[in-house]
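Enquirer: no sequence for this one, just the structure:
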């Protein structure tokens, strides 16, 4: 038994780690700059939480846990180094938890949360009582983490943390790979790899340490074939791979298809989440479950009972007959897939997009603009900085370029303030509209404010 102290314990991921460490019999405490409903819930479960950061919190602690975003110069962290106290980053705790059972981890540039959530739903349907770690809340498990009594441990693995390369898993899933979380100036940072080559090397290491690799075998992700060689492996893909779909049909808010595994049609699968990208996510989850020996009937049930994780095409409510949906899509590929699925609903798509991080937005704004061409109307907010400062372009310049591109393509597009966009949508929301709030920052609040309004005043 160890005493783990978690800095930033009020975060969605760290709070989940705290619960699982306590379930595994350890003493757990933590601190955060602000207390919240989440930290109060942890205290009710016997986890002591301090407000603020102080070296005094380290008394009796065996391991200090901090996210990669916390600098070594922070006094609590610096004192731990001075005392010779082990300092672990979040991913190292994830590794410790996964070592406690049969482990399945999902990484990639897109689809991590949805694929991991689907995988959790499958193992719950199989009555295995898994332990689960997610980067978002999932209604099925009542939060971002589930403390299970069974042997299976399932985790979403964030590829932005370079330390993910050292995880050792029974089944490693790689959904896809793009140059997201890659530094625009070649300098490695806590949430950026120095180069795309460095990110690829980390994925190669991640796959090379697994007992079995499940990877995306679609032609668009051909580089994964080279990165996953040398280990037992299985591929998945929409139309090809060891696990693929046949007789696929898209519906406005879901889909159905036949699941094919190693040349054999196992049976029908129905999803309650929209878009081809979610079929691919389901195939990845199904392949990993089949490798682990889960019966197909549990895969059918688990995929059907999955209705989405928090901020993944999440239906927030309505305003004047308009449907309000929130989604985390924060890079160009995610944005494209989301808007493609949204158009398939047959509703008028009104997209409120908040670019996320300056480094990413400066690189991807042309792709954002192309993806947003699928919307009937695009409303652009300022960049959500996430602690970054502009490198070359300001928020207004990034938004202005997106709007200029869209208007030149004949699309309705506007850059405006939060308050003005909120007021505009309250006045114009109407039946037949699908209002999408999109981004990894604070934009989710706007959708909830609209839904709370219910009727324009």
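Expert: Here it is on my side, so go on. Predicted model, so just to flag it, every value in this text is computed and none were measured.

Enquirer: going forward, measure contacts between C-alpha atoms and count neighbours the same way
Expert: OK.

Enquirer: mind listing the strands for the stretch 51-200 of the chain?
Expert: Along the stretch 51-200 of the chain, counting by DSSP state E, counting those that start in this stretch, strands occupy 63-66, 87-89, 102-107, 131-138, 143-146, 152-156, 171-174.

Enquirer: let's bring in a second one:
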């Protein structure tokens, strides 16, 4: 459901008691955590219990499992997830009571009020880049507030209140949320058509990023990864608006470059060269993949342009151990390594499989993929299948339904049929249990198993490990 953004968004401290509908999601839980840290009374509800809800309760929130009208009584403001439908009893009751109702984007804007916002946008890589920027600034002594779309592996949380005026935020374009924020620094990792169920067509989607650049402060800065044509084109938008621009990447067009990139096992390393050919030093990341090099370089550049030390920023980047569900190592059993990642767009799948191939070494790469959203699968299903062809064995699950109704014409079979591998190396299975069993049947010692997708495919990895451990027993 799309909740209109009000013309005036009040600072969080003026919202009274705030109730979150869908508080267990990455976006709303981050906002709730920051509000709790500021002493704001927070309540919320979600469809199922989770560790996220437990942590919010520990932080002081009143959290309900299940939705009911009585949960919103006594609240002054409702913040609503995009996944919530119009017949949700809490939303219906809030409308009846005449409560202030904010979409997620307005809720985040309310906690940004009065801060210098560093907003990270892009089709892919937002969560990792936001996380890298956060840890780099923390290492440099900046102590920013942050709100990320995934949990930092080191801290186990997706948000925290900091002691400085900096606010690092993941700026989501999927529903136009990033057009609500007013950043001091904007980062764009890439621009490649996605979320066309919301934007309508590729041109509108790309225009959304141009509008995002237009939201920058008059003295603001845009940092864009110019290896990506869509992000590189934003140079001209920034120039026309009189905004400062720094291009980063491996391209010779970049103002800050990564050169001598080396991908080895679970690490990625590169040398940083600033304008004028000034070599700043070498960075060794604990995460594998060329796309993560670009993410780290963008984060580093923001820190440098804010005046922080290269050596301190580098130390933060090198300490980064990843974000949950971004090429996250889940464990080993039976000589098989198991990773889990959030990749759900063809370009993300391709990038993660390049990284996974480096991790796999001499072993084979066995992948389970769960398509996310009917609309995305309808548009990009065949491209997803082709990207999965970089693996040695592929298991495709059915489409994970989120905020859309099922379509019998659009299933995981569409993806599986497009995988360019021999038929005996591709399987289509409907559910999680079947996927785990199929992965275990195919894997052998030395192999790398990776589960991919934005839905509940993340639950497959622990099942695979349990089955493999059972074989060892």
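Expert: Arrived safely. Bear in mind that the values here come from a model prediction, so they are computed numbers and not experimental data.

Enquirer: list the TM-score for the superposed pair.
Expert: Comparing the chains after superposition, counting by TM-score structural alignment, normalised by the length of the first structure, produces a TM-score of 0.92; 446 aligned residues with a Cα RMSD of 2.1 Å.

Enquirer: can you tell which of the strands of the stretch 51-200 of the first structure is closest to residue 294 of the first structure?
Expert: For those, distance to residue 294 of the first structure was read as Cα to Cα. The smallest value, 11.3 Å, belongs to strand 152-156.

Enquirer: ranking the strands of the stretch 51-200 of the first structure by burial, who's on top?
Expert: strand 171-174 (a mean of 28; mean count of other Cα atoms under 10 Å).

Enquirer: roughly how far apart are residue 308 of the first structure and residue 302 of the first structure?
Expert: 12 Å (Cα to Cα, to the nearest Å).

Enquirer: if we can go back for a sec, for residue 274 of the first structure, find the nearest of the strands of the stretch 51-200 of the first structure.
Expert: Taking Cα to Cα as the criterion, strand 131-138 is the member of the strands of the stretch 51-200 of the first structure that comes nearest to residue 274 of the first structure, at 16.9 Å.

Enquirer: picking up where we left off before, and the strands of the stretch 51-200 of the first structure as JSON lines, adding distance to residue 350 of the first structure?
Expert: Converted to JSON lines, the strands of the stretch 51-200 of the first structure look like this (distance: least, Cα to Cα, whole Å):
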{"stretch": "strand 63-66", "distance to residue 350 of the first structure": "39"}
{"stretch": "strand 87-89", "distance to residue 350 of the first structure": "40"}
{"stretch": "strand 102-107", "distance to residue 350 of the first structure": "30"}
{"stretch": "strand 131-138", "distance to residue 350 of the first structure": "24"}
{"stretch": "strand 143-146", "distance to residue 350 of the first structure": "29"}
{"stretch": "strand 152-156", "distance to residue 350 of the first structure": "30"}
{"stretch": "strand 171-174", "distance to residue 350 of the first structure": "32"}
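
Enquirer: out of the ones you listed, nearest to residue 253 of the first structure?
Expert: With Cα to Cα as the measure, strand 131-138 is the member of the strands of the stretch 51-200 of the first structure nearest residue 253 of the first structure (18.3 Å).

Enquirer: tell me where the first structure has helices.
Expert: Read by DSSP state H, the first structure holds these helices, from start to end of the chain: 12-23, 37-44, 75-83, 90-98, 112-125, 196-208, 223-227, 276-291, 296-305, 332-343, 358-372, 395-408, 418-428, 444-453.

Enquirer: mean neighbour count, those helices: which tops it?
Expert: For those, average neighbour numbers computed from mean count of other Cα under 10 Å are highest in helix 112-125, which has a mean of 28.

Enquirer: surely residue 152 of the second structure and residue 326 touch.
Expert: No. Residue 152 of the second structure is not in contact with residue 326 according to Cα atoms under 8 Å; the separation is 10.0 Å.

Enquirer: mind putting the helices of the first structure into a markdown table with distance to residue 55 of the first structure?
Expert: Formatted as a markdown table, these follow (distance: least, Cα to Cα, whole Å):
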| stretch | distance to residue 55 of the first structure |
| --- | --- |
| helix 12-23 | 19 |
| helix 37-44 | 20 |
| helix 75-83 | 4 |
| helix 90-98 | 19 |
| helix 112-125 | 34 |
| helix 196-208 | 33 |
| helix 223-227 | 42 |
| helix 276-291 | 43 |
| helix 296-305 | 45 |
| helix 332-343 | 41 |
| helix 358-372 | 33 |
| helix 395-408 | 37 |
| helix 418-428 | 39 |
| helix 444-453 | 34 |
